[in-house]
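# got a structure for you, letters missing:
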């Protein structure tokens, strides 16, 4: 974890933690966090032939460059020696994301360089001794999409593994932005490619990375697996929050949730998710801090280029600034939302009425707020709120009566550039807030739907959806 409000040269800025388990599928088998004292990040374990455990990590590069290694007791986090710098990379900024592989008597150290933007790349060096010296591959970088027109960019932070047939594969992080580097709402995604690694030689990684790769045959799809929850491409098919069910495991909160703000099928509202309003809205106090009381917000990830997300909202605000609605969310200072809010009428500020209120915030220009009174024929009845990706760059917010008597009407459009920041990708979900005061009016969500309409895997001209 990074405490990003602390100074770059403050060692307490970095908090490296390790979790372990004897059963990946059993939540109860995971250990509590084990803390490791290291002034850096991107730690990775390595075990030698005698079973000794090591950690290799990226030293905080704004303090001092370098990939460092040390013996560590992974069960306690105890550091068993001094941290040693074993390689500084090939000259790209921010050498990070290290992994060590032992093969054919060589230790191979593979790292990312160039930062996580358009110059991201993967380089490799090797040594006969774990602590070096490490000799770089003259063919570096061994993986990059830098200085290309490929749709997938910022390829790096890679790892290698073998399948059951002994064939080598690689994974890496990448974004679907093209070289324009403007719109990539799903953030850094994982890409898969083939690797050839002959004896006593360097691994050869297939690149440039593209939306369609050729090489080794993929294994058959196995869906009979332990654990709960849908597969990534299944979508959410009309989740009704029935009695005696739980919040789906792939749903995401923003920061630790306040448990009493969420309830499935409460009395009088069977087949719905109750949201108690938080005093804080999605922006919060300063766009970064959660403040007291948390934020009532529940979501799932956008996992398709094109999709439609919608739910029915049963909500009648009763006090000024009470609001509940739908959001496209990256962080507190990068999101768009449209809700039903109790606001003064434009022609008579002494009277309050429910309005559709669209608002967006980002570090780039955003559309103006839109405030429209809820139509008289739509008042005091459940509404369907919708959010859809209309193309690779823009989203539409819409609403209509939940009974389907009137088609969904689009009220606002927003560009995906407002949530194309950082690394983690967009969330879509529901929120309830009283916008700075203590509110009491609860919102009820049901018929939660997320349906993917297609993936864009190459530069898009309106075709080529998979």
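In hand now; what should we look at? Just so we're clear, the structure is a prediction, and the values are computed from it rather than from any experiment. Numbers count the residues shown, from 1 in each chain.

# going forward, measure contacts between C-alpha atoms and count neighbours the same way
Will do.

# and residue 360, how far from residue 73?
Distance of residue 360 to residue 73, computed by CA to CA, to the nearest Å: 47 Å.

# just residue 150 next, same as before
43 Å.

# and the two? Which one has more around it.
residue 150 (19 against 15; other CA atoms under 10 Å).

# helix or strand: which one has that one?
Using DSSP states H and E, residue 150 falls within no helix or strand.

# shouldn't it be in contact with residue 210?
Yes: counting by CA atoms under 8 Å, residue 150 does reach residue 210; the two are 7.1 Å apart.

# quick one: the strand ranked longest in the chain to chain centroid distance?
In the chain, taking DSSP state E as the definition, the longest strand is strand 348-361. Distance, stretch centre to chain centre, for strand 348-361: 31 Å (CA atoms, centre = their mean, to the nearest Å).

# hmm, who's touching it?
Strand 348-361 has contacts (CA atoms under 8 Å, 6 or more residues apart in numbering) with 316-317, 320, 333-345, 366-374, 379, 412, 418.

# show the buried residues in these.
316-317, 320, 333-345, 366, 371-374, 379, 412, 418 (16 or more other CA atoms under 10 Å).

# residues in contact with residue 322?
With contact taken as CA under 8 Å, 6+ apart, residue 322 is in contact with 277, 341, 342, 432, 433, 434, 435, 439, 441.

# for residue 450, state which of those residues is nearest.
residue 432 (19.5 Å; CA to CA).

# A further structure is provided below for comparison with the first:
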């Protein structure tokens, strides 16, 4: 392959069909002790996911399948990690070997709504075959990584994320598809993020004005303060918990008649319903979402006011097993004009994400 253009320079040659699992993908080739090793993911990325390996003295084959394939899988188990696969073999500075791979953590009743996460599982070599964790399974050990392995810049998993929108977005923030940068402004009001809604909504497979970060923990609290004065009932802005364009929960400010209102809405494929609508005075309102394995709870607070409970929505309906296709809920901020460009920007004063036990 020409690495500059991506053009293929030689014929395609089949060297291994896999160990027998479906969806053979993500191949890696290694050379060790005179052997070429071909590592693959099989079984799809759900509960049947697994890692298989084959070896050959010649890079073109024939490849001998490991008789103990799959070398890693948590299928047909009650392990707290599932969907283990898409692996890579690495050797640490102390000569120990590890398998770095993906997995997900189910919440309740086999539903998972946190995305695929990166895992490290120990491995060793025996008779020139890799043995993973002596069991072929990945488990959560809650062990401290030795200090000589830990990069100095790594953040603890329990770190609070506080985004002040005073400079630029940090790397954990992502957009939906191809953003229109003119709809995102951190200079219009100092210390605030201004989002201007375009014609696209979160239901559309397009580029609505939306900025998101991943839900990384079952238990968390996410908070933002919004200042938004919609001019029409088409205009709305607020927080969203989004699996995809068909499955999301929205907590937003909009206009209803002559009033500004705060609404909680769920979109579950063809079912869309405003669960609660609450009149608001003009000015800022703080939006709070608290999550656990079973539910998302929604609250709001006016300046110098009490915390007010709005409602509860179930996490399972944003799970991959219900929505299908995608992995991992995103939480973030959005604005839309729902069919036309919004006339008023929505201002957001920081976003805080606090994990908890």
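Perfect, I can see it now. Note that this is a predicted model, so its numbers are computed, not measured.

# need the TM-score from the superposition.
TM-score for the superposed chains, counting by TM-score structural alignment, normalised by the length of structure 2: 0.91, backed by 352 aligned residues with a CA RMSD of 2.3 Å.

# that older thread, need the next SSE after the longest strand of structure 1, C-terminal direction.
Once the chain leaves strand 348-361 of structure 1, the next helix or strand it forms, by DSSP H and E, is strand 370-373.

# after superposition, how close is that next one to structure 2?
In the superposition with structure 2, the average deviation recorded for strand 370-373 of structure 1 is 2.4 Å (mean CA distance after the TM-score superposition for structure 1).

# picking that back up, and the contacts of residue 322 of structure 1, which is closest to residue 297 of structure 1?
For these, the nearest to residue 297 of structure 1 is residue 432 (6.8 Å; CA to CA).

# any idea what residue 55 of structure 2 aligns with in structure 1?
Aligned counterpart of residue 55 of structure 2 in structure 1: residue 126 (TM-score structural alignment).

# residues making contact with the helix or strand harbouring that match?
If you go by DSSP H and E, residue 126 of structure 1 is part of strand 121-127. Strand 121-127 of structure 1 is contacted from outside by 89-90, 106-114, 132-137, 140-146, 154-158, using CA under 8 Å, 6+ apart.

# need the nearest residue in space to the aligned partner of residue 331 of structure 1 in structure 2, chain neighbours excluded.
When structure 2 is aligned by TM-score structural alignment, residue 331 of structure 1 is paired with residue 244. Spatial nearest neighbour of residue 244 of structure 2, chain neighbours left out: residue 326 (7.1 Å); criterion: CA to CA, 6 or more residues apart in numbering.

# and the one you found, how many neighbours does it have?
Residue 326 of structure 2 has 14 neighbours, counted by other CA under 10 Å.

# that one: what's it in contact with?
Neighbours of residue 326 of structure 2 in contact, by CA under 8 Å, 6+ apart: 243, 244, 320.

# so which of those residues are in helices?
Using DSSP state H, the subset of the contacts of residue 326 of structure 2 located in helices is residue 320.

# closest to residue 29 of structure 2 among the contacts of residue 326 of structure 2?
residue 320 (30.9 Å).

# can you map out the helices along the stretch 251-400 of structure 1?
In the stretch 251-400 of structure 1, no helices are defined using DSSP state H, counting those that start in this stretch.

# what about the strands in it?
Using DSSP state E, counting those that start in this stretch, the strands of the stretch 251-400 of structure 1 run over residues 252-253, 262-264, 273-275, 296-301, 306-314, 323-331, 334-345, 348-361, 370-373, 383-389, 394-401.

# the stretch 51-200 of structure 1 too?
Using DSSP E, counting those that start in this stretch, the strands of the stretch 51-200 of structure 1 run over residues 53-59, 67-71, 84-87, 96-103, 106-113, 121-127, 135-136, 152-162, 168-176, 189-196.

# ok, back up a step: which two of the contacts of residue 322 of structure 1 have the greatest separation?
With distances taken as CA to CA, the most widely separated pair in the contacts of residue 322 of structure 1 is 277 and 342, at 13.3 Å.

# burial count for the closest residue in space to residue 194 of structure 2 that isn't next to it in sequence?
Excluding the flanking residues, the one nearest residue 194 of structure 2 by CA to CA, 6+ apart is residue 347, at 4.5 Å. If you count neighbours by other CA under 10 Å, residue 347 of structure 2 ends up with 25.

# quick one: map residue 347 of structure 2 onto structure 1.
Here residue 347 of structure 2 is matched to residue 444 in structure 1, going by TM-score structural alignment.

# mind listing what its match touches?
Residue 444 of structure 1 is in contact with 269, 272, 273, 274, 275, 313, 314, 315, counting by CA under 8 Å, 6+ apart.

# ok, now residue 335 of structure 1?
Neighbours of residue 335 of structure 1 in contact, by CA under 8 Å, 6+ apart: 327, 328, 329, 360, 361, 362, 418, 419.

# how does it look with 6 Å?
328, 329, 360, 361 (CA atoms under 6 Å, 6 or more residues apart in numbering).

# dump the residues you listed to TSV, plus distance to residue 195 of structure 1 and neighbour count.
Below are the contacts of residue 335 of structure 1 laid out as TSV (distance: CA to CA, whole Å; neighbours: other CA atoms under 10 Å):
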residue	distance to residue 195 of structure 1	neighbour count
328	37	28
329	36	28
360	43	22
361	42	22
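
# need those in CSV (columns: distance to residue 400 of structure 1).
Output for the contacts of residue 335 of structure 1, formatted as CSV (distance: CA to CA, whole Å):
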residue, distance to residue 400 of structure 1
328, 18
329, 22
360, 21
361, 24
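
# quick check, nearest of the residues you listed to residue 170 of structure 1?
Residue 170 of structure 1 lies nearest to residue 329 out of the contacts of residue 335 of structure 1, by CA to CA, at 30.4 Å.

# so that closest one sits right up against residue 425, yeah?
No: counting by CA atoms under 6 Å, residue 329 of structure 1 sits too far from residue 425 to count as a contact (8.6 Å).

# contact partners of stretch 282-298 of structure 2?
Outside stretch 282-298 of structure 2, the residues that reach it (CA under 6 Å, 6+ apart) are 107, 218-227, 299-302, 310-315.

# quick check: residue 309 of structure 2 vs residue 53 of structure 2, distance?
Distance, residue 309 of structure 2 to residue 53 of structure 2, using CA to CA: 52 Å.
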